[in-house]
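>>> Need coordinates for the below:
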Amino acid sequence: MERQTYETLSRDSKLSISTIQRTFGHFLAQAPKVKIIKRSAVNLRLDATYFNRFCVVVYQDDFDGHTQLLRFSDKEDYLEIREDLENLIHLGVQLESITTDGHKSILKAMKLGVPNVTTQRCLVHIQRMCLIWLTRRPKHPAAIELRKMVLDLLRINTHNDRIYWTDSFRKWYEHYQEYINEKVFQEETGRYWYKHRLLRRSYYLINKALPNMFHYLNNPNIPKTTNGIEGYFSHLKNHLDLHRGLTIKNRINFIKWYVHFSNEKR
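As a prediction, the model looks like this:
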């Protein structure tokens, strides 16, 4: 922790800096386990965030933000995530849906580990990636029109909205199919490459996710985004930034304490 932070805590708590340091050291030497609560019809938000030298996969109930499980790893691993999901069910967490950003390891773990649980793709993630690839000011009509449709994603609140949007999306592809699939020959590699790769990538991201984009319309308890857990990550990292210089073990224990106190407040 930075010296200035210790001084602020010392002033507010009337404790000496050395006492505060010993107290933090005592807490960071150990950490509580995450409490799993048996619940039915759980709509989970599943996401991961990366720190220096490790990542944390978080399984969070959208109902009240209770974190049911944490996984510390070096990446989003299929076998680990599948094991976590199966363990949650074994421990009494009856999953109804999981909202995810669509990482391939998560999707595979869900498909093979919990095939009866509804997969909801995060609309904000789809929108964010497409807007990056399409850029803020695309020039070709195909990209301009797709960008407009992407911006409308979060405004889909009824089945009529969904039907209109998906119909427009399919008509857009039919109209621009030849342009999207246009290839050019590169003499350097001796191969043909798609000329409009980012536009094509945007289309295929949406098209592949489409079957799992609108389950929230059938069940209002299903979150259509992982925004809640992303905000949680942001808040966590802001607090952890105040404690620069911690060892990896202490950083992990800090996160466990953060999750513990966050759960206790709910």
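
>>> Going by C-alpha atoms from here, please, whenever you check contacts or count neighbours.
Will do.

>>> which residue is nearest the middle of the protein?
residue 47 (3.7 Å; C-alpha atoms, centre = their mean).

>>> Where does residue 205 sit: helix, strand or coil?
Recorded secondary structure, residue 205: helix (DSSP: H, G, I helix; E, B strand; the rest coil).

>>> burial count for it?
Look at residue 205: counted by other C-alpha atoms under 10 Å, it has 15 neighbours.

>>> ditto for residue 228
Neighbour count of residue 228, defined by other C-alpha under 10 Å: 13.

>>> in this structure, which spans are helices?
3-13, 17-28, 78-90, 104-113, 123-134, 141-151, 159-180, 197-209, 227-240, 248-264 (DSSP state H).

>>> Roughly how far does the residue nearest to the centre of the chain sit from residue 226?
7 Å (C-alpha to C-alpha, to the nearest Å).

>>> Quick check: neighbours shared by the two?
Contact criterion C-alpha atoms under 8 Å, 6 or more residues apart in numbering; residues shared by residue 47 and residue 226: 100, 101.

>>> just to revisit the earlier point, out of the helices of the chain, flag the one nearest residue 71.
The minimum distance between residue 71 and these falls on helix 78-90, with 8.0 Å, by C-alpha to C-alpha.

>>> coming back round to it: same list (the helices of the chain) but as TSV, adding distance to residue 61.
Formatted as TSV, the helices of the chain follow (distance: least, C-alpha to C-alpha, whole Å):
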stretch	distance to residue 61
helix 3-13	33
helix 17-28	26
helix 78-90	12
helix 104-113	16
helix 123-134	18
helix 141-151	27
helix 159-180	25
helix 197-209	22
helix 227-240	10
helix 248-264	11
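
>>> Show me the one of the ones you listed that comes nearest residue 188.
helix 197-209 (17.8 Å).

>>> what's the offset of that closest one from the middle of its chain?
Distance, stretch centre to chain centre, for helix 197-209: 19 Å (C-alpha atoms, centre = their mean, to the nearest Å).

>>> same thing with stretch 149-168?
Taking C-alpha atoms, centre = their mean, the mean C-alpha location of stretch 149-168 is offset from the chain mean by 22 Å.

>>> List the contacts of it.
123, 124, 127, 130, 131, 169, 214, 217.

>>> Enumerate every residue touching the fourth one.
Taking C-alpha under 8 Å, 6+ apart as the definition of contact, the neighbours of residue 130 are 147, 150, 202.

>>> Out of those, the closest to residue 81 would be?
residue 202 (26.6 Å).

>>> That closest one and residue 135 touch, don't they?
No: Residue 202 lies out of contact with residue 135 (C-alpha atoms under 8 Å); the separation is 11.1 Å.

>>> Let's see this one next, to set against the first:
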Amino acid sequence: MRKNGHDRMGRQRWQCDGCRLTAGTRNNTKRRRTQLAQFLDWLLEAAPQRKRTESARNFRKRVDWCWRLKPRIEPDGVVHRTVMADGTYMNGWCLLAAVDGEDGEVLAWQWCARESTAAYKALFAQLAPPDVLVCDGMKGILKACAQIWPGTRIQRCLVHVQRDTRADLTSRPRLQAGRDLKRLADTLTRIHDADTAARWGQALNAWHERWKGMLAERTYAKDHPDDPRAATSTSGWWWTHLPLRRAYFRLERLFKDGTLFCFLDPTLTAQGPVPRDSNRLEGGLNAALKRMLVNHRGLPEAHMRRACEWHCYMNSAKPDPARILKQHDRQSKPRTDQDNEPDMTQPTLGTGIDWNEFHASTRYPNATE
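Here you go, the predicted structure:
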């Protein structure tokens, strides 16, 4: 084949020296970019396919190749002052996400089976250490932060603290001590300065001085042989008001270690306000992910996860679907019939873990090679 001029659209034409037949080249890049844009509009819009003229089946067949694209956020080394991290569960899987605490842009994500230390370490390894991490305070995220970001301060989400207290005391505590403690916990989100926080700590200490005798009460198995706890108690006794003790000592521990009112530290607020809850992540990204899956209910599991990845990528700082398409075309190879399903392997960034290996070791711990 040799070059044989151009067609009226300016595209190169070729001619065979043997049979003298000519043929032109067709650039599919523009068409593929248009289809990718239509695919993302359909995937991320609030009411998919209501304004589309073609049938849903034809549209799905036309953009089916888009499911094979694997979006990812490249680590840029930018230091973010505050980062929010949390996990949301869907269809048996957990998606860990980290967003900027100031504008809510998605910084990284990681798939896992549960919110474990290994999963959060893989997430944090993709980012530069921030000044403050706003989280719900689960053991996995705290341990991972201490190992990956040892110099990062922790701000416990005050809304999660209130929820944990309500879970222990119920919404309508039966005892007066529980009603007083719940009232203290409910005022956490109304504290805006250091003086009010100090008075809150004094009120918590006064509550303990008043009810410490009640917290120390024990119930002995010999006095209640019919209680189910008598058969399982190894010490022969248990705390009479265990939920009340758990709620109080949680608040006391958070107040003493400085994670309850970290957002009031002058050294941190000198550069701007620090979030005191993770509502920007919970009500922003996580809620939008759930709405998207409801709008597209019935997707296969692999497509559900890929849809979540696209949603996270399009809410990052500089989303560029054309770059993802270009990278895919550069790295693509001839596919066989058995490769028709999209590859859902989680990309490993930095010191992250291989998704398949992590899935086998966490969800199926007894799996063999």
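
>>> can you name the residues of structure 1 that the strand or helix carrying residue 23 of structure 2 overlays?
Using DSSP states H and E, residue 23 of structure 2 maps to strand 22-24. The aligned range for strand 22-24 of structure 2 in structure 1 is empty, by TM-score structural alignment.

>>> ok, now stretch 96-106 of structure 2?
Aligned by TM-score structural alignment, stretch 96-106 of structure 2 falls on residues 57-67 of structure 1.

>>> Tell me the counterpart of residue 190 of structure 2 in structure 1.
Here residue 190 of structure 2 is matched to residue 155 in structure 1, going by TM-score structural alignment.

>>> same check, this time on residue 72 of structure 2
Aligned by TM-score structural alignment, residue 72 of structure 2 pairs with residue 33 of structure 1.

>>> Its match contacts residue 255, correct?
No: using C-alpha under 8 Å, residue 33 of structure 1 makes no contact with residue 255, being 11.1 Å away.

>>> quick one: which of these two has more around it?
Set residue 33 of structure 1 next to residue 255 and count neighbours by other C-alpha under 10 Å: residue 255 wins out with 19 against 13.

>>> tell me the contacts of the counterpart of the more buried one in structure 2?
Counting by TM-score structural alignment, residue 255 of structure 1 lines up with residue 308 in structure 2. Contacts of residue 308 of structure 2 were listed using C-alpha under 8 Å, 6+ apart, and they are residue 289.

>>> roughly how far apart are residue 76 of structure 2 and residue 133 of structure 2?
According to C-alpha to C-alpha, residue 76 of structure 2 and residue 133 of structure 2 sit 19 Å apart.

>>> same thing with residue 163 of structure 2?
If you go by C-alpha to C-alpha, the gap between residue 163 of structure 2 and residue 133 of structure 2 works out to 19 Å.

>>> Same question for residue 250 of structure 2.
Residue 250 of structure 2 is 19 Å from residue 133 of structure 2, where distance means C-alpha to C-alpha.

>>> Run through the residues that contact the residue nearest to residue 105 of structure 1 when sequence neighbours are not counted.
Nearest residue to residue 105 of structure 1, sequence neighbours excluded (C-alpha to C-alpha, 6 or more residues apart in numbering): residue 78, at 4.5 Å. By C-alpha under 8 Å, 6+ apart, the residues touching residue 78 of structure 1 are 105, 106, 108, 109.

>>> Which one's more surrounded, residue 76 and residue 133 of structure 2?
Shown here are residue 76 of structure 2 and residue 133; by other C-alpha under 10 Å, residue 133 has more neighbours (28 against 10).

>>> Okay, the aligned partner of that one in structure 1 and residue 121 of structure 1: tell me how far apart.
Using TM-score structural alignment, the partner of residue 133 of structure 2 in structure 1 is residue 98. Using C-alpha to C-alpha, one obtains 8 Å as the distance from residue 98 of structure 1 to residue 121 of structure 1.

>>> again, but for residue 128 of structure 1
For residue 128 of structure 1, the distance to residue 121 of structure 1 (C-alpha to C-alpha) stands at 13 Å.

>>> and the two? which has more neighbours close in?
More crowded of residue 128 of structure 1 and residue 121, by other C-alpha under 10 Å: residue 121, with 27 against 12.

>>> Aligned to the more buried one, what sits in structure 2?
So, by TM-score structural alignment, residue 121 of structure 1 is matched to residue 156.

>>> which residues does its match contact?
134, 135, 136, 137, 259, 260, 276, 277.

>>> Residue 144 of structure 1 - nearest residue in space that isn't next to it in sequence?
In space, and not counting its chain neighbours, residue 144 of structure 1 is closest to residue 138: 5.7 Å by C-alpha to C-alpha, 6+ apart.

>>> Residue 83 of structure 1 too?
Leaving aside its sequence neighbours, residue 83 of structure 1 sits nearest to residue 113 (C-alpha to C-alpha, 6+ apart; 7.8 Å).

>>> cool, residue 42 of structure 1 as well?
Among residues not flanking residue 42 of structure 1 along the chain, residue 95 sits closest, at 4.7 Å (C-alpha to C-alpha, 6+ apart).

>>> circling back: tell me, of the contacts of residue 130 of structure 1, which are also contacts in structure 2.
On the basis of both residues aligned by TM-score structural alignment, their matches' C-alpha atoms under 8 Å, what survives of the contacts of residue 130 of structure 1 in structure 2 is 147, 150, 202.

>>> Need the nearest residue in space to the last one, chain neighbours excluded.
What sits nearest to residue 202 of structure 1 in space, not counting adjacent residues and going by C-alpha to C-alpha, 6+ apart, is residue 130, at 5.2 Å.

>>> Kind regards, and thank you for your time.
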